[in-house]
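A.B. asks: here are the coordinates; sequence isn't available:
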């Protein structure tokens, strides 16, 4: 079984308020926005051990904070947004960040650096508490849009509140994240080494890498168009392979049949999306 799973792709957008409105119109419960200590603003749709996270630039004066191994999280998002919206990098679920680093090192993937952070909160009963999160960054210089980080939420109980995980559209996580690449081999090598599995094909016959939380689907631009009916914007792959779509699991496809899903990538934060359940999609 793969040690790491898809936790939360970070969808970088230029206008956070507009993006929140868009995702709420698609039936997601989006919690009130907050801010990372490195200056990016953030809004979340929470699932069990997965998150749909939207990020933007909140306080540009903080973007150089929390530098690790030459990597600055805030600057990475800023540089991505200078070119386009979309998934800037992806968090991978782990319950042991140190073990994740050790396992990836054994497979020839070096940790760029570590970020530890937390924030003070007030719980529903009025008592103060503090979150604690450890990030292990794994930058891919050849394919920067596929950089990842292992994310250990030490206090997941302070994140996954049941009332914030009940979405009007019935969403309960990601079935797949679809990567578009002109050449699949480097992507498959990167992902199979991260997850310590062999590549396979998914139920629709496309190249796939399974994780404990959904799977990566790797497709060509032509295959992407056949799946989603969407055209990639000009220059979409200028900096190499990247995530272009998310498949979101829902409990009842009938409940989402009238939602305003669009095939225009520019309309949903630089990605497209479909709802899936029991091998069906919409």
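C.D. replies: Now that the structure is in, tell me what you want to look at. Keep in mind that this is a model prediction, so the values were computed, not measured. Numbering: from 1, shown residues only.
A.B. asks: from here on, contacts and neighbour counts on C-alpha atoms
C.D. replies: OK.
A.B. asks: Now do the buried residues in stretch 238-255.
C.D. replies: Residues 240-250, 253 are the ones in stretch 238-255 that count as buried (16 or more other CA atoms under 10 Å).
A.B. asks: Please convert those to a markdown table, extending it with distance to residue 35 and secondary structure.
C.D. replies: As requested, these are arranged in a markdown table below (distance: CA to CA, whole Å; DSSP: H, G, I helix; E, B strand; the rest coil):
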| residue | distance to residue 35 | secondary structure |
| --- | --- | --- |
| 240 | 29 | coil |
| 241 | 28 | coil |
| 242 | 25 | strand |
| 243 | 24 | strand |
| 244 | 25 | strand |
| 245 | 25 | strand |
| 246 | 24 | strand |
| 247 | 26 | strand |
| 248 | 25 | strand |
| 249 | 27 | strand |
| 250 | 28 | strand |
| 253 | 33 | helix |
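A.B. asks: Make sure I have this right: residue 262 is in a helix.
C.D. replies: No. Under DSSP: H, G, I helix; E, B strand; the rest coil, residue 262 sits outside any helix and is assigned coil.
A.B. asks: let's bring in a second one:
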């Protein structure tokens, strides 16, 4: 069963965004440069991470092709309409096999994409990490990207030193989407995740993964589950609205947010950081049980 590998959080100013995530109590990795015009800093957990991404050099961004999905072009175009949670990424043991499965399911027409970049280890050593990606797409979800990621050098990528956070964050919970008539997208998500929905209703669908999950909610369902969280605008179709961070102690997470002067709301057993504090993305902190 696949799990969430990472979430892509697209921003205009990487320095500002990294500072904001540090203020929330997260540890951020050093800046990394992609060979296709983007750059990132990561918030790493045990087996998953947040990728805070910005465009570094627009002239280096390759355009989409008939069989080529351009990660950099997708996020560049995403930023033209605002910052936010742009892409959901699942893990993969074999990106090429996943790509074939997506082609057969009719949710992709793209070739796999391989790349390498430099990474800095906690002791300062610079190493090379590599990835193989397989993309999927749904024509009605133009502002939401989907792919799987196969790690080519995991021994250099995952580092415990980067996974210790002042706010007590342990990992990711659900990735949250909003859309009208969520049930209409169940077939796509079943093909993308490889699992059948645990929740299948007109107002909500949900897929439980080995790490985290995926939920799409209608505006009414969002209001029911997260009445204190601001819902996104659906003028351009379904979109990612936010994500859950699991922590070991909600009080510790609140202290970190207070120390960083990050505004949040208490809503029962969760803390909610609103989109205007987190680059158009709602972040929900919940205790892991």
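C.D. replies: Looks like it arrived, so ask away. In this text, all values refer to a predicted model and were calculated from it rather than measured experimentally.
A.B. asks: And the TM-score between these chains?
C.D. replies: After superposition, the two chains reach a TM-score (TM-score structural alignment, normalised by the length of the first structure) of 0.87; 273 aligned residues with a CA RMSD of 2.5 Å.
A.B. asks: coming back round to it: show me which of the buried residues of stretch 238-255 of the first structure is closest to residue 187 of the first structure.
C.D. replies: When these are compared for distance to residue 187 of the first structure (CA to CA), residue 241 wins out at 7.5 Å.
A.B. asks: Now do the same for the closest one: its match in the second structure.
C.D. replies: Using TM-score structural alignment, the partner of residue 241 of the first structure in the second structure is residue 238.
A.B. asks: Just send the buried residues of stretch 238-255 of the first structure back as a markdown table, with distance to residue 180 of the first structure too.
C.D. replies: Listed next are those as a markdown table, based on distance: CA to CA, whole Å:
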| residue | distance to residue 180 of the first structure |
| --- | --- |
| 240 | 9 |
| 241 | 6 |
| 242 | 6 |
| 243 | 6 |
| 244 | 6 |
| 245 | 9 |
| 246 | 12 |
| 247 | 14 |
| 248 | 18 |
| 249 | 20 |
| 250 | 24 |
| 253 | 26 |
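A.B. asks: Find the pair from those with maximum spatial separation.
C.D. replies: 240 and 253 (33.4 Å).
A.B. asks: I'd say the match of residue 241 of the first structure and residue 180 touch.
C.D. replies: Yes. Contact criterion CA atoms under 8 Å: residue 238 of the second structure and residue 180 qualify, at 7.1 Å.
A.B. asks: mind listing the helices for the stretch 51-200 of the second structure?
C.D. replies: 71-79, 95-105, 154-157, 186-193 (DSSP state H, counting those that start in this stretch).
A.B. asks: elements contacting the first one?
C.D. replies: Think helix 71-79 of the second structure. strand 4-10, strand 49-55 (3 or more CA pairs under 8 Å, 6 or more residues apart in numbering; DSSP states H and E).
A.B. asks: Would you mind getting the average deviation of the last one from the first structure?
C.D. replies: Superposed on the first structure, strand 49-55 of the second structure shows a mean distance of 0.9 Å to its aligned residues (mean CA distance after the TM-score superposition for the first structure).
A.B. asks: Look up how far residue 152 of the first structure lies from the equivalent of residue 116 of the second structure over in the first structure.
C.D. replies: Correspondence of residue 116 of the second structure to the first structure, assessed by TM-score structural alignment: residue 118. Distance of residue 118 of the first structure to residue 152 of the first structure, given as CA to CA, to the nearest Å: 12 Å.
A.B. asks: what residues are shared contacts of the two?
C.D. replies: Counting by CA atoms under 8 Å, 6 or more residues apart in numbering, the common neighbours of residue 118 of the first structure and residue 152 are residue 133.
A.B. asks: More neighbours: which of the two?
C.D. replies: Higher neighbour count among residue 118 of the first structure and residue 152: residue 152, with 23 against 15, using other CA atoms under 10 Å.
A.B. asks: Give the equivalent position in the first structure for residue 7 of the second structure.
C.D. replies: When the first structure is aligned by TM-score structural alignment, residue 7 of the second structure is paired with residue 9.
A.B. asks: Residue 89 is in contact with its match, correct?
C.D. replies: Yes. The criterion here is CA under 8 Å, and residue 9 of the first structure meets it with residue 89 at 6.2 Å.
A.B. asks: what number of residues lie near whichever residue in the first structure pairs up with residue 146 of the second structure?
C.D. replies: Counting by TM-score structural alignment, residue 146 of the second structure lines up with residue 148 in the first structure. Neighbour count of residue 148 of the first structure, defined by other CA under 10 Å: 21.
A.B. asks: OK, contacts around residue 148 of the first structure?
C.D. replies: 89-92, 137-140.
A.B. asks: 10 Å - rerun?
C.D. replies: Counting by CA atoms under 10 Å, 6 or more residues apart in numbering, residue 148 of the first structure touches 6, 9, 88-92, 135-140, 194.
A.B. asks: And the residues you listed, which two are furthest apart?
C.D. replies: Spatial extent of the contacts of residue 148 of the first structure (CA to CA) is set by the pair 88 and 194 at 17.9 Å.
A.B. asks: Now do the contacts for residue 25 of the first structure.
C.D. replies: By CA under 10 Å, 6+ apart, the contact set of residue 25 of the first structure is 19, 168-169, 259-261.
A.B. asks: among those, which ones are buried?
C.D. replies: The neighbour count (16+ other CA under 10 Å) marks 19, 169, 261 as buried among these.
A.B. asks: Make a markdown table from these and add distance to residue 187 of the first structure to it.
C.D. replies: Below are these laid out as a markdown table (distance: CA to CA, whole Å):
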| residue | distance to residue 187 of the first structure |
| --- | --- |
| 19 | 29 |
| 169 | 32 |
| 261 | 28 |
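A.B. asks: quick revisit: run the contacts of residue 25 of the first structure past the second structure and keep the common ones.
C.D. replies: Retained in the second structure by both residues aligned by TM-score structural alignment, their matches' CA atoms under 10 Å are the following of the contacts of residue 25 of the first structure: 19, 168-169, 259-260.
A.B. asks: Tell me the spatial nearest neighbour of residue 238 of the second structure, not counting adjacent residues.
C.D. replies: Of all residues not flanking residue 238 of the second structure in the chain, residue 179 sits nearest, at 4.2 Å (CA to CA, 6 or more residues apart in numbering).
A.B. asks: if I look at residue 9 and residue 89 of the first structure, which residues touch both of them?
C.D. replies: Common neighbours of residue 9 of the first structure and residue 89, using CA under 10 Å, 6+ apart, are 148, 243.
A.B. asks: burial count for residue 99 of the first structure?
C.D. replies: By other CA under 10 Å, the residues close to residue 99 of the first structure number 12.
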